[in-house]
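A.B. asks: This is the structure alone, sequence omitted:
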């Protein structure tokens, strides 16, 4: 199986938004249509801060991944953070997410991204197995901390 990664644009909002809504519902993240629009549209309109990709066939995507960009002195340049990754439940377990994450890492490496990070629930064994399969390793000394500003 080869999972296609399609850079999403504003014309893809109607396909992407229901996937994001499904992910947020599954993860019990309270969002509104307005907040999803505010989070997605800049990425779909070419923001340099991140990108959204549709996974699988562009006309009927089976998932998505959102990546954001930053800078790291530790890693020596631009780094990226997988903000969200979602595969429709009926499609899970077929290697789509693994292929997409591996393909995304290769694509980002080719544009000089030095490190790719993500956040995972320490108790989610399936997700941990997926991310390890895709080449991610835990950083045992560190944990992600957040201060919400708005």
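C.D. replies: That came through fine. Predicted, not measured: the structure shown is a model, and the values here were computed from it.

A.B. asks: From now on I want contacts and neighbour counts done on CA atoms only, so please keep to that.
C.D. replies: Noted.

A.B. asks: If you tally nearby residues, what's the number for the closest residue to residue 104 other than its chain neighbours?
C.D. replies: Of all residues not flanking residue 104 in the chain, residue 5 sits nearest, at 7.7 Å (CA to CA, 6 or more residues apart in numbering). By other CA atoms under 10 Å, the residues close to residue 5 number 23.

A.B. asks: next, the one to line up against it:
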């Protein structure tokens, strides 16, 4: 059975925040509940920033995918970044990740995006293998970040 995805809206703040916290806790990312609540509230209220897709399997919320919007001269215009993608551990190896990304790729084409980017942790070769099997390419670049406070 393939997953169902639907775009989250402001009314989905609580379940989205809960599953994001689960993702951050699993991977040891820093999570500040009030800060994330403020960011999610702003993000869900402003579609120009991107979208969050809720992933369901047999009516259970099992994951989410966050897309943020950007613009790139190199890639010919508008693109989206898969900023976060999470499937609960109990639902991995069912083909849900592949099905979700395939549907997101179709939505990207339909919306006129020029590229879809994502990043993965270097310690997660299984995820990288999935992404490459769906046509994502490793451009052999490093992502460098400078955080402002």
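C.D. replies: Nice, thanks for sending it over. A quick note: this is a predicted structure, and the numbers were derived from the prediction, not measured.

A.B. asks: List the TM-score for the superposed pair.
C.D. replies: In this superposition the chains share a TM-score of 0.93, using TM-score structural alignment, normalised by the length of the second structure; 149 aligned residues with a CA RMSD of 1.6 Å.

A.B. asks: circling back to that earlier point, and the residue nearest to residue 104 of the first structure, what's its match in the second structure?
C.D. replies: In the second structure, residue 5 of the first structure lines up with residue 5, judged by TM-score structural alignment.

A.B. asks: Quickly note the distance from residue 4 of the second structure to residue 136 of the second structure.
C.D. replies: Here residue 4 of the second structure is placed at a distance of 22 Å from residue 136 of the second structure (CA to CA, to the nearest Å).

A.B. asks: Looking at these two, which is more packed in?
C.D. replies: Here residue 4 of the second structure and residue 136 are compared on neighbour count by other CA under 10 Å; more neighbours surround residue 4, at 18 against 15.

A.B. asks: which residues sit in contact with the more buried one?
C.D. replies: Residues in contact with residue 4 of the second structure (CA atoms under 8 Å, 6 or more residues apart in numbering) are 55-57.

A.B. asks: what about 6 Å?
C.D. replies: Residue 4 of the second structure makes contact with 55-56, according to CA atoms under 6 Å, 6 or more residues apart in numbering.

A.B. asks: And it, how far from residue 147 of the second structure?
C.D. replies: Computed as CA to CA, the residue 4 of the second structure to residue 147 of the second structure distance reads 35 Å.

A.B. asks: same check, this time on residue 134 of the second structure
C.D. replies: Remark: distance between residue 134 of the second structure and residue 147 of the second structure (CA to CA) = 31 Å.

A.B. asks: I'd say residue 86 of the second structure and residue 61 touch.
C.D. replies: No - counting by CA atoms under 6 Å, residue 86 of the second structure stays clear of residue 61, with 11.1 Å between them.

A.B. asks: Which parts of the first structure are helices?
C.D. replies: Using DSSP state H, the helices assigned to the first structure run over residues 13-26, 33-44, 96-109, 125-133.

A.B. asks: Can you add mean neighbour count and distance to residue 69 of the first structure and give the ones you listed back as JSON lines?
C.D. replies: Below are these laid out as JSON lines (neighbours: other CA atoms under 10 Å; distance: least, CA to CA, whole Å):
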{"stretch": "helix 13-26", "mean neighbour count": "16", "distance to residue 69 of the first structure": "19"}
{"stretch": "helix 33-44", "mean neighbour count": "15", "distance to residue 69 of the first structure": "11"}
{"stretch": "helix 96-109", "mean neighbour count": "18", "distance to residue 69 of the first structure": "10"}
{"stretch": "helix 125-133", "mean neighbour count": "14", "distance to residue 69 of the first structure": "19"}
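
A.B. asks: May I see those helices arranged in CSV, with distance to residue 143 of the first structure as well?
C.D. replies: Listed next are those as CSV, based on distance: least, CA to CA, whole Å:
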stretch, distance to residue 143 of the first structure
helix 13-26, 22
helix 33-44, 24
helix 96-109, 21
helix 125-133, 15
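
A.B. asks: To residue 72 of the first structure, which of these lies closest?
C.D. replies: Of all the helices of the first structure, helix 96-109 sits nearest to residue 72 of the first structure, with 14.6 Å by CA to CA.

A.B. asks: The closest one vs the second structure - mean distance after superposition?
C.D. replies: Once fitted to the second structure, helix 96-109 of the first structure is off its aligned match by 0.8 Å on average (mean CA distance after the TM-score superposition for the first structure).
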